[in-house]
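> pasted the sequence and its predicted model underneath.
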Amino acid sequence: MVYLYIGMAGALGAILRYIIGVFLFTDSVFPYATLCINLIGSFLLAWLTTKLFRRISLSKAITTAIGTGFVGSFTTFSTLSVETVQLFKNNDIFLGFLYIFISIVGGLVMSRIGFDVGEEVRKS
């Protein structure tokens, strides 16, 4: 049954990712949409892990569906990789390295903020 939940949540995450990607920065050389989606996803998973999953009693199947299914399909490392290679192939070397740097460091920072926000809410 958990596979069904993951699939349904994954479909929702993928659809939301596509919608945001279509409407956000579509005419730019720099992949802002994927960057924003991945940074939001980093925050969201960390926040959910500290706040929602600990505060509300949810089954393991539901927390897996939300974390792995929804957030996992919402964010995407494969698109980050392909877009970086495309930047390099287009001789946008600086933008490629900037994208990698912001994605990794920004993802870690957003995760930390998500954990901190989740902990603050949990304490109150």
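Nice, thanks for sending it over.
> from here on, just use CA atoms for contacts and neighbour counts.
Noted.
> can you tell me the centre-most residue of this structure?
residue 41 (2.4 Å; Cα atoms, centre = their mean).
> right, and it touches residue 70 too?
No. Contact criterion Cα atoms under 8 Å: residue 41 and residue 70 do not qualify, at 9.5 Å.
> list the buried residues for the top helix by length along the chain?
The residue-count maximum for a helix in the chain (DSSP state H) belongs to helix 93-123. By neighbour count on 16 or more other Cα atoms under 10 Å, the buried set for helix 93-123 is 95-96, 99-100, 103, 106-118.
> and here is the other one:
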Amino acid sequence: MLNVLLVMVGGFVGAICRFSIGEWISVVEGFPIGTLSVNLAGCFVLGWFLTMVRLRKRKMAGVTLLIGTGFIGSFTTFSTFSVETIKLFQDGNFLIALIYILVSVFVGLLFTFFGYKLASTFGKTDEGETI
């Protein structure tokens, strides 16, 4: 029951943040920059966070559920990315749709890697040594 509550609380906060950013940064000349922004930020944060958890070598299931599954899971949005991509294709914006797909996938992977590298470079193990 506690696990469900952790995911729920993290999900609530993540969804509110996602909605707020989506309202603040919307579509720029047909390009869904708001969704792209939250998804790329989520890739970076999740890559960093899960690496830090791994480096600490502790059982942090509750924190991982709260932040990783709950917050980041609801903050990022693959379904909105998919719907926006289909809409771009339907509206005849083929180049924008293709750019959106490529940037979302490849830059998302790159941001996840950057988060991992940041945590690996500056993270410390429980023993105090830098990895």
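Yep, that arrived. Model, not experiment: these values are computed from the prediction.
> and the TM-score between them?
Overlay of the two chains. TM-score (TM-score structural alignment, normalised by the length of structure 1): 0.92; 124 aligned residues with a Cα RMSD of 1.7 Å.
> residues near the closest residue to residue 25 of structure 2 other than its chain neighbours, how many?
Computed as Cα to Cα, 6 or more residues apart in numbering, the closest residue to residue 25 of structure 2 that is not its neighbour in sequence is residue 34, at 4.8 Å. Neighbour count of residue 34 of structure 2, defined by other Cα atoms under 10 Å: 19.
> assess the claim that residue 34 of structure 2 and residue 19 are in contact.
No. Residue 34 of structure 2 sits out of contact with residue 19 when judged by Cα under 8 Å, with a separation of 9.5 Å.
> mind listing what the spatially closest residue to residue 99 of structure 1 that is not a sequence neighbour touches?
Sequence neighbours aside, residue 84 is the residue nearest to residue 99 of structure 1 in space, at 7.1 Å (criterion: Cα to Cα, 6+ apart). Applying Cα atoms under 8 Å, 6 or more residues apart in numbering, we find residue 84 of structure 1 in contact with 96-97, 99-100.
> which of those are retained in structure 2?
Contacts conserved in structure 2 for these, counting by both residues aligned by TM-score structural alignment, their matches' Cα atoms under 8 Å: 96, 99-100.
> so which of the residues you listed is the closest to residue 22 of structure 1?
Residue 22 of structure 1 lies nearest to residue 99 out of these, by Cα to Cα, at 19.1 Å.
> what lines up with the closest one in structure 2?
Taking TM-score structural alignment for the superposition, residue 99 of structure 1 sits opposite residue 100 in structure 2.
> kindly report the same for residue 36 of structure 1.
Using TM-score structural alignment, the partner of residue 36 of structure 1 in structure 2 is residue 37.
> tell me which helix or strand its match sits in.
helix 33-56 (DSSP states H and E).
> after superposition, how close is that helix to structure 1?
By mean Cα distance after the TM-score superposition for structure 1, the fitted helix 33-56 of structure 2 averages 1.2 Å away from its aligned residues in structure 1.
> how much space between residue 87 of structure 2 and residue 60 of structure 2?
From residue 87 of structure 2 across to residue 60 of structure 2, the span is 40 Å (Cα to Cα, to the nearest Å).
> so for the two, which sits in the more crowded spot?
Remark: of residue 87 of structure 2 and residue 60, residue 87 carries more neighbours, 14 against 11, as counted by other Cα under 10 Å.
> in which helix or strand does the more buried one reside?
Here residue 87 of structure 2 is assigned to helix 78-90, by DSSP H and E.
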